[in-house]
Structures are given as structure tokens and as C-alpha cells.
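S.K.: coordinates for the following, if possible.
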Amino acid sequence: MSQGGKVEIVQTTPYEGQKPGTSGLRKKVKVFTQPNYTENFVQCTLDANGAALDGSTLVVGGDGRFYCKEAAELIVRIAAANGVSKLLVGQNGILSTPAVSSLIRHNKALGGIVLTASHNPGGPENDFGIKFNTENGGPAPDAFTNHIHKLSTEIKSYKLVRGLQIDIGKVGETSYTVDGKPFVVEVIDSVANYVRHMEQIFDFGKLRDFVSGKSNGKPLKMRIDSMNGVTGAYVREIFLNRLGAAEASVVHTTPLPDFGGLHPDPNLTYAKDLVDTVAKGDYDIGAAFDGDGDRNMIIGSKAFFVTPSDSLAVIAHYLEVIPYFQKNGVHGFARSMPTASAVDLVGKKLGKEVFEVPTGWKYFGNLMDVGRLCLCGEESFGTGSDHIREKDGIWAVLAWISVMQHTGKSIEDILKQHWSVYGRNYFTRYDYEECDLEPCNEMMATMEKNITAADFAGKSFSSGGKTYKVKQADNFNYTDPVDKSVATKQGLRIVFEDGSRIVMRLSGTGSSGATVRLYIDSYEKENVLGQASVMLKPLIDIALEISQLPKFTGRTAPTVIT
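M.R.: A predicted model of the protein is given here:
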């Protein structure tokens, strides 16, 4: 047993702005590396656990971005001083967000500290983040993060074992004595537990035969892009070593502190290299992940794009081809409110509960914990199931390969068949970034007043030869069926009688401006093979008319189209 050293009490003063969101605290690296900044936030995060911290086990790891390893080593020294009994630390500080959730659940840990700014760019000039996941493996709820913030405004000191030396690059367990109490740091293989978990969910033998071509004489040609984020080692172990794909099937699998200059956000804009490569027609499936591995994008041959809303619906339809769900049953589906309602149609046909929740993965966790939900997703490229309490990019790709293996069809043909049964939800998101906040607030207030007026329901709107009749309209509120907590003002939504929807949300950052997000979900029962931009235009025009967005923002076009 090594001598860990003595607990030091270090005097400090609060920093403003240490208020974590659902996805933790995200700031520039230069903010986190200010004297005592990270120490303060970690101390407050530990303190928010109260008496449960003493003798506890915690998981620590992150996406490998700049400052990840140094922050992990610092957390070890702070945890040692605060009565934590054991830390499970990913080798070199590397753990994907889904892997952290899995480790928390498998080890019955008190929680985990995840070092990530998700899909934000990395490097010394870019972003870093810290978030806490609780004992169910999911992101800390509002009450917990509010407690962290309150503590951060009052902090006067933090605890540290300055002399504790730890090499988190070497797998193994080290025991220390800290002020006479045992403290254990186990540096773990970053991928082993997660890969075992996937093997329990999917039939790797069947998938290996399919990928190699043994089962049908035609190897599956895949292009899996880790975008120099955390998933590299997981992708190599699962797709190359376990499923037998060729080395050329995977790219950008070395986690880099700046993601090699890539923006690790798996969408058509930032995963352009993947899209351009698959567009040539040489691959059956393309997939990309974000920095911390919880988001995914799926494309088929010739870069046939699968919207996250459609991805969720297709997986829901075929869920029982996956052994985990054969064994445990299918217990309901959910989506975030802005996500297209394609999965609702699957739930209705299969006789399953479908939940519509606010944006934020924590809202799914409560429903999973009581067995009412087993599959969920968000339009922002997140898909997951109740195997953990985070969205899970690699899981989603394995689910898609399972569906391809089961049906023997291409991704495009799977989608076309799905649409022929359920109809198609054409979907897009328009982001108007850095708008003036005051007129945006006025726009939202005016629109809310108009759409909640007594005579709005029943109105018809026409454009481009299409007519939509309003069924209901409101500012979305959500009462959690489990803990009865209420989330209000989650976005303006207009639902039409055919199931089409307009959703508008405002994300504001004080006086520095706001992002307006406009979501268009245009349902077609028959015309399912149209060009999305053409099919969406009538409802987009109606949305701009109802919201008066060009008038209030002065914008004639969005900054980003997803």
C-alpha cells in the first residue's frame, strides 16, 4: 500500500458562472485552467453528494480532448481528500460517455465524473467540460446541478492530497493510505466493460457472419468514422476485432486533444469527409460519432441520409430482432418534443406507450428506471435504450447492422419499406444563431399569444398547394409521470390534424444574443419518396408566416440547416 499523503485544505474564492446544465459545465479550456477553477467545481460536485460520498466508488473518464488527462489526475487528488473509497479511472483518462454510464451501473458506483464538451471543438483555444452522472448512470437532475451551482457561489476552500502520484496511463490497481484511511485507484482498460456489455445485448456471432459475408456471401462494406474522438478504441475492438471488418472500414480512430482539427459533431456538415466518401457508392453503411461517443449519424449507400427521427422509428419497429429485447421485452418508446413523431406511429401500431418529453436525456431516465421505457431518441443525433442512461452512438450502429442482417435489405430499402407502412415524417431544423435577444423574446411572446388564442385551433393554413388544419397549439409543458416534477415553457408547438408539426424554441444567453430553432415535421401518408427540401417548403413557409420570424429577426435565411 502506497503512502498517499496528507489532506490539505486550500483556501479559495468563488468564480461566477459555474452553473452546470444537463450536460454539465462547458467553458473554454482557458477558463478551466484558471487557478482553482477546476478544483472549485470538482469540490462542489463532490460536496453535492453529501454524506453518501464517504466510502463511495466513483468513475472518472472523458473524451480525450485537451486538458482531459490533467483534469482526471487532479480529480484523483481531490477525491482522495474527500473520503471517496475507490476510483475507477479510464486509461489515460479515456472513457466514452456511454461507457461511464455502463461502468456506474455495473459497479453500483455512487456516480461518475465525465470530462467532455461532447460535440464541441477541442484544443487549447476551444472547449472543455465536466458533468456528473448519478448512481443510475444518467446525467444529474436539475435539483442536483442547482445544488452544485449554489455551493459554487459559497465555496471558501477545497481539499486536496497534493503529493498523491498516479500514472493513469498504466492499467492496474494502486492502494494508498490517506490520513490513515484506505483509498484505491483502479486504472481500467477503457473499452473492456463496454464491449462485454454490447456482447450481452447483440448476437456478435450472427453479426460477425453478416459483416464478413459468411452468412450471405457478401461482406458488409462499412465506413465508420470516429472523428478523432473517444470512440476510436471502441470502434476498433468491436468492428475490427469482434466483427471481423477490414482495417479500411474504420477511420480517424486515434483520439486527439484537438480532434485533429475536426469538429466532432456527426451531421452532414461536419462529417463531410464521411458523406463524400460514402457518396461514391462503395459502401453499404456509413456512421460517425461525436467527441464523447453518445451521438451518431447513419447513412446508407451513396450517402442516403437517415434522419435521427427516422432512425429511432426504424429501430423501434425492429427492436425485437435484438437479443436483449427478446429477453427483456419492449416497454415503450420516447422522443424529445422537437423530434419528428415518426416513432409515435410505430408505438401506436405495436400497442406500446410513447412519451413526448422535453429536450434532455435525464427525462428519459426516470421512465427507464420504472420499466416504462426501453428506447428513446432526440433529433440532435441521439439514440439509446435502457441498457444505460445515456444516448449511445455505437449501440445505434450495432442496432442498424442487426436490422440489415435481419431484413437482408439495404438501408435505403429498409427506409422505403418503413415509409410504405407508416408514411413519412419529412423533418428539418433551422437554426438562426446570434440573433438580438429582445426582438426574439417579443417574437416568442407574440407567437405564443396568437397560437394559444381560443380561435386558433381549427384554423387552416395553405402554401404550395398544401393545406394544414390546426389540431392543437401550446407552449409545451411536461409533468414527469414518475416524480411529478413539472417542466414548463419547453417550446411553442403547433400540431396539425394530419400529424404534421411546427415547433419553435429559443435558446438565450443573456444580452449576448440568442439562437432561434425552428423544427418542421411534415407528414405524408402517400408521397413518401419526394425530395425533402421540396416536401418541407410549404410548411416552412407557413411557419415563417405564423411566427413572423423574418420581421422580428431581420433574417432571410437560417445560419445552419440540419
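
S.K.: for the rest of this, base every contact and every neighbour count on C-alpha atoms.
M.R.: Noted.

S.K.: and the one helix or strand residue 199 maps to, how far out from the chain's middle?
M.R.: For residue 199, the host element (DSSP states H and E) is helix 192-201. On the basis of Cα atoms, centre = their mean, to the nearest Å, helix 192-201 sits 19 Å off its chain's mean C-alpha point.

S.K.: next up, for comparison:
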Amino acid sequence: MKTVSTTPFEDQKPGTSGLRKKVPVFQQPNYVENFIQSVFDSLEDFTGQTLVIGGDGRFYNREVIQKAIKMAAANGFGRLLVGQGGILSTPAASNVIRKNRAFGGLILSASHNPGGPNEDFGIKYNIGNGGPAPEKVTEAIYARTRVIDSYKICETPDVDLDRIGRVEVGGMDVEVIDPVADYAALMEELFDFRAIKAMIAGGFSLTFDAMHAVTGPYAQEILERRLGAPAGSVRNFVPLEDFGGHHPDPNLVHARELYELMMSAEAPDFGAASDGDGDRNLIIGRGIFVTPSDSLAMLAANAHLAPAYASGLKGIARSMPTSRAADRVAEKLGVELYETPTGWKFFGNLLDAGMVTICGEESAGTGSDHVREKDGLWAVLLWLNILAKRGESVQAIAEGHWKEFGRNYYARHDYEDVASDAANSLITELREKLDRLAGTSSKGLVITTADDFSYLDPVDGSTSANQGIRILFEGGSRIVYRLSGTGTSGATLRVYIERFEPDAAKHDVATGEALADLIAAADEIAGIRAKTGRDKPSVIT
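M.R.: You can find the predicted model right below:
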């Protein structure tokens, strides 16, 4: 073991999902070591405890895992669990932390961002409940990165990550584990595999696109081997360091091939995809795309059909920008609806306190209290469980839901890699005029209220301010503006547009048409085109 002198880097502030930068940034001498040591220095009483390490298999994953193993040993951890090949999906890592009562875990991923030698990499720390570190921990980590002057590391040979078994590193027990087994067993406990298997045996067809990302091995094991889907039902199942040169984000832009298949005459009954680290999902039925916001609401309304949720839900939580479709489900079920800031870590306290069962975000993340991360395959399996029990198509379930609860037309417009100064200026100017907007109109729409969302955590009493600007209109429509913390360069301006339509006779209008006036108002109110120079979004989901 040795102590190495170092100097701080000024750019190691964690975002909503840890530290994310381009690979060449992480490859700077001492960059990885500084951040990992800062994590360890911000924790207490972990000597002899268990640490979990895994990642999504992207470029530089293996190299960073070797550094992390040697540093964990030098810092006094007693046991370390690492996924074979360095692989652990984010929800699987959460499960391993919880099952083994680990002190915490390091998850190496940039989620849905591209991978490769010049693309993105990320590190985040998850606490003992299996969820992302809360703000007080990430703030302590950042504070430490600004003054760090040394790190501890063992000078030992690399661990063979491809061989399951135990080795010793600097007095620490290192176990390379099967990354899939525990997670697959958990899914089998939650869902009615017998019903799903019978549905598939009866001719139900599905396609799952793993996008050459981490869920390939998980989907093959569960969908094909345990549930009997024909070989080939899982596509792009081999995790690749660069995700095959594609962007592993399960939306209608980057999963276009799957979308086109599901809209064609050759469409299977059900289509789905997951992202780089396995925490996001895309749900498409034959001829119909289910928005993540609608998916959350429909899953919550039908969750009782799965064994794990048969006794009902304790509550539902959604991020503030997520559409309010789930609110009406919560109202009918007689359970609380909690509106939180964006970032899965905000659901952790609610889940730990037993106040909610299902959570979701508009950014294609849904999950439940089985782990403390959003979980892409979990959402796919709950959909399959519902389809098996109801014996209806995805389209029939969606249309029935809208008829009962009303439809929330919804879209997210992303303006990516905007100059940071321009993006910050846009948000600042919006904030300055919020108290003057009520009662004014834009594109014929009357604004009723405007505010900057602030969250008071009902469990620990902490407050998170400046979480997104909300513009509400007469009739229940709204626009939300916020800057994303998941990118690695420039700024991403996200604009969320929502209209509630209770009349079932108007539920077949195209989303773009239903939101046209709100889209125009969003630009007029914030001056997006004038301030960013963009005449259209980079991505619409």
C-alpha cells in the first residue's frame, strides 16, 4: 500500500447521477483516483465493510474498476463484490448492495450517454440502501475534491474480472460474482413468470433491443431462457464498449429501428428497449408508443396484477417534469402522490420510509421498492405480467386507460450542447419575471401561475430549491423548463410540454397537433430561439 501525493481538479462536481465527463478527462493522471478517494474520504465507519463495484461495460470500465479495487483495499474495506467482466446493471448493483447489506457501491456508468474512447464515462456512489447518494453526500464529495492532496492505493496485480471466484487484494476479500443470477431470481419473485411463459407459449411475440448495452445478458437469461421467448427475441444483446457506435438511449430517435418495426405490418405484439446501464426503458405496442409518463400511470393502475403488488400500492411518486397522468391514478386508488425534483435519489427517502411503492420519471425511468434505482427490465416484465393477466393488447390497455382517466398529451424538447452562458441566461431571465407572468397570455393561452419548483422532503425535512420553472395555464396545461445535469459538455435545456384532455373523442389527435400552441408559447415566453440560436430541438421525446 502507498500514499500518492496529488493536486485537486476543479471540475469534479457530481451531477444528478454522479460525475460524468468525456473519457479523455477521466484518463488524466490521478483524475479517477482523486474522485474515488474523495468519495472514501467523505464516508465514515466503513473499515472492514463490504463494497460493491460494477459498470455498464463502456470504454474505460475495466481500467477504472482495477483502480477502484486497489483503492478500496488500501482504504480499509474488508470485502468487495464485483460483477464478472466488470458488468453490473445499475438496478442489479442496487440489488447486490441490498442483498449483501453492503456499505455502499461504486457504479461506473454514464447511463444513456454514448460510449467509446472519446465519448462519455461516469462514476457515482450509491449508499447502503442501494440508491444514489443524497445531496449532502455528493456535496461533501465535491468539497473534498477541491482540497484533496493525496490518495491511497495498493500496488498489486490486476484482478481477473472474467473468472468467477475469490481472490485477496491487500488483505481485502474480492469476489467476482455472476452479474445476472441474483437479479433474475428477484424478478422471478416479483412477477408471475408462469402466466407470462404461458402467454408466450401461446403465440405472443416480443422484441427486446438491448442496444449493445448492459441488459443484453439479463434479457437473454430472463426473456429467452426463463420465460421461453424464441431465440433472437433479444436483439443487440452483446455489451460493447462503444455500444456498437450507437447512442444507447431508448427513445424514438435512437431506437428508431425498433419503432419502425413496431409500426409495420410485421410488428410483434410487444416491443421494448433499455439503455446503457439498464435503468431506463422504452415500451411500444403494435402500432402504439407508450410515453414514459403514461407508462408510469398505466403500470401503477395495473400493478395489482403482479404478485409483488397484489395487496396494493402504498403511494406513487413522480418527478416534477413527469406528466400528471399518475396523479389521477393515485387519486382513484386513494393513495398519496409525491412530486419530487428530477433525480432518482429523491425517491430514496420515500421508498425507505414505506411511503411509496412505485416511482417514475418522464426520462424513461420507472421502478419500485424492490431496489433503489429505476429499473428498465422490471418495467418490461411488469408490462408483460399485465398483458398476460388482462389478455389485451398494449393499445387496448392504453386506450382503456385514457378513457377512464383522461389523456395527458406530453412531449419533451431537448436542446443539447447549448452554450452554458446562453442556457444559464435564459433560465435566469425566466426566474426574474416569474412574479409578473400570472394573468398574462401567450399564443392565446392564459397563464394562471408561474414558479420555480422547490421540494420539501417529507421524510428528513431537507429542501431542494430551483428545481425547474413551471408555467401553468387555464385548463391544466403546463410548460416546464430546466437545465439537465446528465450531459458532459455545454448545457442541455429541457422543455416539457403537457396538455390534459378529458374528452375521449379527442384522444386520437396527433401529439404534435395537440401541443402546437403550447410549443409556440414555450418559445415565446422563454425566448429560446433568440437566446440559444436554435430553431428546433435536438431531440423530441
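
S.K.: compared with structure 2, how much does the helix or strand following the helix holding residue 199 of structure 1 deviate?
M.R.: Sequence order places helix 204-212 as the next helix or strand after helix 192-201 of structure 1, per DSSP H and E. In the superposition with structure 2, the average deviation recorded for helix 204-212 of structure 1 is 1.3 Å (mean Cα distance after the TM-score superposition for structure 1).

S.K.: got the contact list for the helix or strand following helix 204-212 of structure 1?
M.R.: Downstream of helix 204-212 of structure 1, the next assigned helix or strand under DSSP H and E is strand 222-225. Strand 222-225 of structure 1 is contacted from outside by 235, 245, 248-253, 274, 278, 283-289, using Cα atoms under 8 Å, 6 or more residues apart in numbering.

S.K.: list the contacts for the equivalent of residue 535 of structure 2 over in structure 1?
M.R.: With TM-score structural alignment as the criterion, the equivalent of residue 535 of structure 2 in structure 1 is residue 556. With contact taken as Cα under 8 Å, 6+ apart, residue 556 of structure 1 is in contact with residue 550.

S.K.: helix, strand, or coil at residue 556 of structure 1?
M.R.: Recorded secondary structure, residue 556 of structure 1: coil (DSSP: H, G, I helix; E, B strand; the rest coil).

S.K.: out of the contacts of strand 222-225 of structure 1, which end up buried?
M.R.: When burial is judged by neighbour count using 16 or more other Cα atoms under 10 Å, the buried members of the contacts of strand 222-225 of structure 1 are 235, 245, 249-253, 274, 278, 283-289.

S.K.: of those, which belong to strands?
M.R.: Using DSSP state E, the members of these that fall in strands are 250, 251, 285, 286, 287, 288, 289.

S.K.: give the aligned equivalent of the last one in structure 2.
M.R.: For residue 289 of structure 1, the aligned position in structure 2 is residue 274, judged by TM-score structural alignment.

S.K.: right, and that match touches residue 376 too?
M.R.: Yes: using Cα atoms under 8 Å, residue 274 of structure 2 makes contact with residue 376 at a distance of 5.7 Å.

S.K.: overlap in contacts of the two?
M.R.: 280, 281.

S.K.: before we move on, back to that, so what touches the helix holding residue 199 of structure 1?
M.R.: Identification of contacts with helix 192-201 of structure 1 by Cα under 8 Å, 6+ apart yields 99, 102, 103, 234, 237, 238, 322, 323, 324, 395.
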